[in-house]
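Student: Provide a 3D model corresponding to the input given below.
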Amino acid sequence: MSLDKILSISGKPGLYKVVTPTRSGFVAESLLDKKRITVNAHSNVSVLSEIAVYTLTEELPLREVFKKIKTKEEGKPTSISHKDSKDILEEYFFDVLPDYDEDRVYASDIKKIVQWYNLLQQHDLLSALDETKKAASTETSSEEE
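Tutor: The predicted structure follows:
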């Protein structure tokens, strides 16, 4: 499953995966407790593949940030919790992404990123980070032919 199918829904904890579309929105399943909810078109929904993190030079896609965390943690859950103090979270994130923009990336953003990474890791969805790269390179090579 790619990050295009994984969502963050404002006001709801954790992450959700899209199950099926409906007339007025879609049905999503929580990665936390597997409960399904109906989300209408007016809900504030963020697709993980569309989120980026500010650095001093560019906006880095969340996928790339997850890859850096995965490399640092060798594919395991993070060594810190999203419930740790602001200083611990910022220090950890600085190790992962030394050039992140400290003025525009808040501790609350880092908490979400750490929590989301751990959820994806727990549900074995980090392989999606590599799959999308393979799919993109396949598309590129087929266009060149």
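Student: hey, let's count contacts and neighbours off CA atoms from now on
Tutor: Fine.
Student: mind listing what the residue most central in space within the chain touches?
Tutor: Geometric centre of the chain, nearest residue: residue 48, 4.7 Å, by CA atoms, centre = their mean. Residue 48 makes contact with 3-4, 6-8, 62-63, according to CA atoms under 8 Å, 6 or more residues apart in numbering.
Student: would you do the same for the sequence below? I want to compare the two.
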Amino acid sequence: MNLEKILAISGKPGLYVLQVQTRTGFVAESLVDGKKITVNLKSNVSLLSEISIYTYEGEKPLAEIMQKIADKESKGQAISHKEDNAKLTAYFKEILPDYDEERVYPSDIKKVLNWYNMLQAKGLVTDEAPVAVVTEEVAAVAEETPEAEVKAPAKKAKAKKE
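Tutor: The predicted model follows:
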């Protein structure tokens, strides 16, 4: 599953696809309604390809976990993220038996399942190998872009008549 250009933006519902980088940030398209928004560099943005879930042995990339959900559900919808916490944790235990129950909260499980179901509804659940490498284009978004140098207009010398 390729999560390379899929974004979660803090304060905005749903997931977004990175479209193009601008001088002051980037343009992203919502997976929910297809609307395009501009996001500045000060916004808290998470690339799904960079998110991991804690396990007792270390961390597992989100792409691997979503692939496991896809395999379990035969690329279909997973259970709703609105189920009660006991049902969600039992389901997640089937997917990732060694997840760290003290550091992975029910809210995290709800996010993962909600994101998976959004991606599945848009047909983005595929057999591709997990991608955990950020492209140069996406990495450049995280860096601050220098302000353009502003040149002061040349002053015209006035000739004094005496």
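Student: show me the contacts of residue 48 of structure 1 that map onto strands.
Tutor: Within these, residues falling in strands by DSSP state E are 6-8.
Student: would you turn the residues you listed into TSV with distance to residue 53 of structure 1 and neighbour count?
Tutor: Shown next, in TSV, are those (distance: CA to CA, whole Å; neighbours: other CA atoms under 10 Å):
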residue	distance to residue 53 of structure 1	neighbour count
6	17	23
7	16	21
8	15	19
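Student: can you tell me which of these comes closest to residue 93 of structure 1?
Tutor: residue 8 (20.3 Å; CA to CA).
Student: hmm, that closest one is touching residue 14, no?
Tutor: Yes: at 6.9 Å, residue 8 of structure 1 counts as touching residue 14 under the criterion of CA atoms under 8 Å.
Student: what about residue 140 of structure 2, how many neighbours?
Tutor: A count of nearby residues for residue 140 of structure 2, using other CA atoms under 10 Å, gives 13.
Student: er, residue 61 of structure 2 I mean
Tutor: 17.
Student: distance of the residue lying closest to it once chain neighbours are set aside from residue 100 of structure 2?
Tutor: Leaving aside its sequence neighbours, residue 61 of structure 2 sits nearest to residue 52 (CA to CA, 6 or more residues apart in numbering; 4.2 Å). Distance of residue 52 of structure 2 to residue 100 of structure 2, computed by CA to CA, to the nearest Å: 12 Å.
Student: all helices of structure 1, in order?
Tutor: In structure 1, the helices defined using DSSP state H lie at 62-73, 86-96, 107-122, 127-144.
Student: check contacts around the closest residue in space to residue 18 of structure 2 that isn't next to it in sequence.
Tutor: Distances taken as CA to CA, 6+ apart place residue 28 nearest to residue 18 of structure 2, at 4.6 Å, with adjacent residues excluded. The neighbours of residue 28 of structure 2, taking CA under 8 Å, 6+ apart as the test, are 16-20, 36-39.
Student: kindly report the same for residue 91 of structure 2.
Tutor: By CA under 8 Å, 6+ apart, no residues touch residue 91 of structure 2.
Student: can you count the residues close to residue 122 of structure 2?
Tutor: 10.
Student: what does residue 74 of structure 2 give?
Tutor: Residues contacting residue 74 of structure 2 under the criterion other CA under 10 Å number 10.
Student: ditto for residue 129 of structure 2
Tutor: Counted with other CA under 10 Å, the neighbours of residue 129 of structure 2 add up to 11.
Student: what sits against residue 57 of structure 1?
Tutor: Neighbours of residue 57 of structure 1 in contact, by CA under 8 Å, 6+ apart: residue 99.
Student: how far away is it from residue 98 of structure 1?
Tutor: Remark: distance between residue 57 of structure 1 and residue 98 of structure 1 (CA to CA) = 12 Å.
Student: what's the distance between residue 61 of structure 2 and residue 85 of structure 2?
Tutor: Using CA to CA, residue 61 of structure 2 is found at 22 Å from residue 85 of structure 2.
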